[in-house]
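Visitor: Take this sequence and fold it.
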Amino acid sequence: MDRKFLWGSATAAYQCEGGWKEGGKGMSNWDTFCHSEKNNINPVTGDVACDHYHRYEEDIKMIADGNQNAYRFSIAWTRIIPDGVGKISREGIDFYNRLIDTCKKYNVEPLVTLYHYDLPQSLFENGGWENRATVDAYEEYVKVCFKEFGDKVNYWATINEPNYETLCCYGFGNYPPNVKNLERRWKAMYHLMLASARAVKAYKNMGYKGMIGLVSDSYPIEILKDNEEYRKAKKLANIFFNTSVNDTCIKGYYPDEYIEHLTELGYDLSYMKEEDKEIFKAGTVDYLGVNAYCRFLVKPCTGRETVMEVNNTGDSSKNEEMEIKDWCALDDDPNTKKTPWGTEIYPKSVYDMLMEFKELYPDTPIIITENGLGEYDIVEGEKIHDQYRINFLQGYVDWIKKAIVEGCDCRGYFVWSTMDVYSWINGYKKRYGLVYIDFDDNCKRIPKDSYHWYKEFIKEKGGSYNGKI
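Guide: Below is the predicted model of the structure:
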């Protein structure tokens, strides 16, 4: 396989495709949630989104015209097996064959994510990822994908963000099933990790030669004070957000300190079966995909009960609040800039994280599978002057280059997102795209200044995989 450095951008099925009832597609948990009264923060849906289902060739040509050589997208499980289990949809398979073939037509390498938050509704109603049967259904689904697309796809990702998805589902409670219960969270996350391991094992058993990994939202954990209490909070935060996922998929087993801490907290861990240990060992990843957005500054808990509130409104006066009892609390550096959604703008975080990975996982390549800035964008005479996004992205790629020069095996970089997409609970006002979507004018595409910057950056700096970026 060609070891070119991957310069691309990324989307996910529910966020961009639309066509929610077309092509034999079944209902997902997000289809149902977005049409329910629970969707009350930014009550919009992904029914149409940016209509990528109908306009994928236009979008892939736009990617190629921007000098990008790779496109990360996800497959909607509900297009392949509409009910989650049982009958396979040839219409859905044909759609993704067309999408992949179009990538090939324009010399764009597809990196395909098998699961990115959108679970078939029937499985969701039966307990979702808390139910071990979902793992069995997922394995059958991915085997269909490997069989149908395996000869054309060189890069696969099993699961997108087991940490962040379950944090939203069971911590913040803003993703379905919209509850706050960390014990249920750990169970769901375990089954997501088991599903990933089984997918990797199946892929290798089926004889395919590409690379298969997992996409982790990872964070360098930092503290503003260096004392015993703060160091303990940092250690626990690292287990909570990072090693519980990364160690498991790379080393093939859960960290002892993670199991010990959950046991100390009195959680029922009976869902962790002895026979699963061999599956985790056999299902280690070929690379780690990393969604890099920020660092986490943490401090010791204050002793109160768990409080987890996220800013989904873009009201800068309402920053995210997180104190996780018996783990850690989020701290704040008043000297760093933040987005209206409260995310700290700190590009050096990606360098700190990559250098940590170099020490922890020296034999595992890294691909930055997402990096981007969510902002309010303004159209001025058919142009979007998003210099703030250019500054953000430039800062990150500069620090990534430094990490590569210093020995980190990083093989790709994907901007989130290819175009403006449905941003989950944030709706459509929070825009990440290199290309502006006018949702009020037939999803008209308008390349932003950042699209043109990225195009020139790749032309000038892009190169083969050898660290010379």
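Visitor: Please make it C-alpha for all contacts and neighbour counts, starting now.
Guide: Fine.
Visitor: tell me what the lengthiest helix in the chain is packed against?
Guide: Secondary structure of the chain read by DSSP state H shows that its longest helix is helix 182-205. If you count contacts as 3 or more C-alpha pairs under 8 Å, 6 or more residues apart in numbering; DSSP states H and E, helix 182-205 packs onto helix 132-149, strand 155-160, helix 162-167, strand 211-217, helix 244-251, helix 276-282.
Visitor: Out of those, flag the one nearest Thr113.
Guide: Closest to Thr113 of the helices and strands packed on helix 182-205 is strand 155-160 (C-alpha to C-alpha; 4.5 Å).
Visitor: which residues touch that closest one?
Guide: Contacting residues not belonging to strand 155-160 are listed as 110-117, 192, 196, 199-200, 210-216, 289 [C-alpha atoms under 8 Å, 6 or more residues apart in numbering].
Visitor: let's see it at 6 Å
Guide: The contact list for strand 155-160 (C-alpha atoms under 6 Å, 6 or more residues apart in numbering) reads 111-116, 196, 210-215.
Visitor: Looking at those residues, point me to the pair that's furthest apart.
Guide: His116 and Gly210 (20.0 Å).
Visitor: next up, for comparison:
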Amino acid sequence: MASIQFPKDFVWGTATASYQIEGAYNEDGRGMSIWDTFSRTPGKVVNGDTGDIACDSYHRYEEDIALLKNLGVKAYRFSIAWPRIYPDGDGELNQKGLDYYAKVIDGLLAAGIEPCVTLYHWDLPQALQDKGGWDNRDTIRAFVRYAETAFKAFGGKVKQWITFNETWCVSFLSNYIGAHAPGNTDLQLAVNVAHNCMVAHGEAVKAFRALGISGEIGTTHNLYWFEPYTTKPEDVAAAHRNRAYNNEWFMDPTFKGQYPQFMVDWFKGKGVEVPIQPGDMETIAQPIDFIGVNFYSGGFGRYKEGEGLFDCEEVQVGFDKTFMDWNVYAEGLYKVLSWVHEEYGDVPIYITENGACYEDELTQEGRVHDAKRADYFKKHFIQCHRLIESGVPLKGYFAWSLLDNFEWAEGYVKRFGIVYTDYKTLKRYPKDSYRFIQSVIENDGFEA
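Guide: Predicted coordinates:
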């Protein structure tokens, strides 16, 4: 048996998002978000579930910090709910919102845990959506104002900031596929939103630098590893388009200040143009201190005319599947982060999300034996070790998620947590996967 040992300074953490765990949707001056609206729209979320209560972390954050401390993590990634800080998105400051996050941050620091703060994890104030949302460039200015407020309030205490979580989801999943809030199905709109979010990211980085805040700032993209089923040129090209939709479309502007031309041409063939204004690309490509990568899956594809947006069909090759029906492709993590390193240089990388959804059962003894999830983590940890040994600057790993929570359009049916949430009592039960990660952190590794 091979021993997998991680560097002593490797950052182990876990992650959550505000709308998924906080609840308290109408307390202490919080405004409505697009997810409050979307989840109340019939047919949009499984069982009509909402995040009104979720895990009630707004009132139980101390309990959650205790779970984190017991787990042994060095860092905790969570997001600030913009509507708690500016209920109308761009109007009057809500001090009670800042006070809540100050308590969370101070509680984490007292427990020896570094807060890693995401500024935008999808809960756009509804008041801004009513004015066009991310399609309206005024939202960029409002976001920067909100970001500056957070930087000033928590600068010094928070050493790691993430501007956006998964811009692909904010744009294409939410405004072209329509599966997430606000639920639009317009390709041009999705491209507009993607671009404006990346501009907002760059402007926030500029604001962070101008304020002289200590610490690091970056962004998080969800990357997907998609390979051609054969070496036929048409299969190679189709798979590349499908992969670039998640990867190059966001990574190239972030690091190279330009969109991949072959994708620009493809979208143009669909009648879609990128709404670039003078100075935008320079803003998007502001130097960042690290890149966050969320990785869940990968697959194989081949050319098929008329299939999806990119004339590409996925080919099933026998992967195990999670309860989300996602392929378990741990080696895809090695491949995609190796690609990031080769393509974009020595930027430090954090895996800001990685995890799996399975059907969990709580035993009468209060245990959850989630062997498949523990095995999922183990396989991906091995790939993390391979990356480090290969010279890729992988600095940390945040497991998704600390808690079972509101899984967006899937409601409460799908569980990703390493801690089981009983939604009737809101009691938390650490799963076997929690104990596995706890052991890995304690020993800086494990026996493979």
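Visitor: Is it possible to get a markdown table of the helices and strands packed on helix 182-205 of the first structure that adds distance to Leu6 of the first structure?
Guide: Output for those, formatted as a markdown table (distance: least, C-alpha to C-alpha, whole Å):
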| stretch | distance to Leu6 of the first structure |
| --- | --- |
| helix 132-149 | 20 |
| strand 155-160 | 11 |
| helix 162-167 | 23 |
| strand 211-217 | 13 |
| helix 244-251 | 21 |
| helix 276-282 | 27 |
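Visitor: Glu359 of the second structure: neighbour count?
Guide: Close neighbours of Glu359 of the second structure, defined as other C-alpha atoms under 10 Å, add up to 14.
Visitor: And it, what's its match in the first structure?
Guide: When the first structure is aligned by TM-score structural alignment, Glu359 of the second structure is paired with Tyr376.
Visitor: can you check Lys103 of the second structure too?
Guide: Mapped onto the first structure by TM-score structural alignment, Lys103 of the second structure lines up with Arg98.
Visitor: can you pull the contacts of its match?
Guide: Contacts of Arg98 of the first structure (C-alpha under 6 Å, 6+ apart): none.
Visitor: tell me the SS of it?
Guide: At Arg98 of the first structure the chain is in helix, as set by DSSP: H, G, I helix; E, B strand; the rest coil.
Visitor: and it, how far is that from Ile437 of the first structure?
Guide: Arg98 of the first structure sits 23 Å away from Ile437 of the first structure, going by C-alpha to C-alpha, to the nearest Å.
Visitor: Looking at His116 and Gly210 of the first structure, which one has more neighbours?
Guide: Shown here are His116 of the first structure and Gly210; by other C-alpha under 10 Å, His116 has more neighbours (24 against 16).
Visitor: can you pull the contacts of Phe323 of the second structure?
Guide: Phe323 of the second structure sits next to Cys357, Tyr358 when contact means C-alpha under 6 Å, 6+ apart.
Visitor: and the counterpart of it in the first structure, how far is that from Glu375 of the first structure?
Guide: By TM-score structural alignment, Phe323 of the second structure lines up with Pro340 in the first structure. Per C-alpha to C-alpha, Pro340 of the first structure is found 7 Å from Glu375 of the first structure.
Visitor: just Ser423 of the first structure next, same as before
Guide: Taking C-alpha to C-alpha as the measure, Ser423 of the first structure falls 11 Å from Glu375 of the first structure.
Visitor: what does Gly26 of the first structure give?
Guide: Using C-alpha to C-alpha, we find Gly26 of the first structure at a distance of 32 Å from Glu375 of the first structure.
Visitor: With neighbour numbers in mind, choose between these two.
Guide: Gly26 (22 against 18).
Visitor: Excluding sequence neighbours, find me the nearest residue to the aligned partner of that one in the second structure.
Guide: Alignment note (TM-score structural alignment): Gly26 of the first structure maps to Gly31 of the second structure. Distances taken as C-alpha to C-alpha, 6 or more residues apart in numbering place Pro87 nearest to Gly31 of the second structure, at 3.8 Å, with adjacent residues excluded.
Visitor: tell me the secondary structure for the one you found?
Guide: At Pro87 of the second structure the chain is in coil, as set by three-state DSSP.
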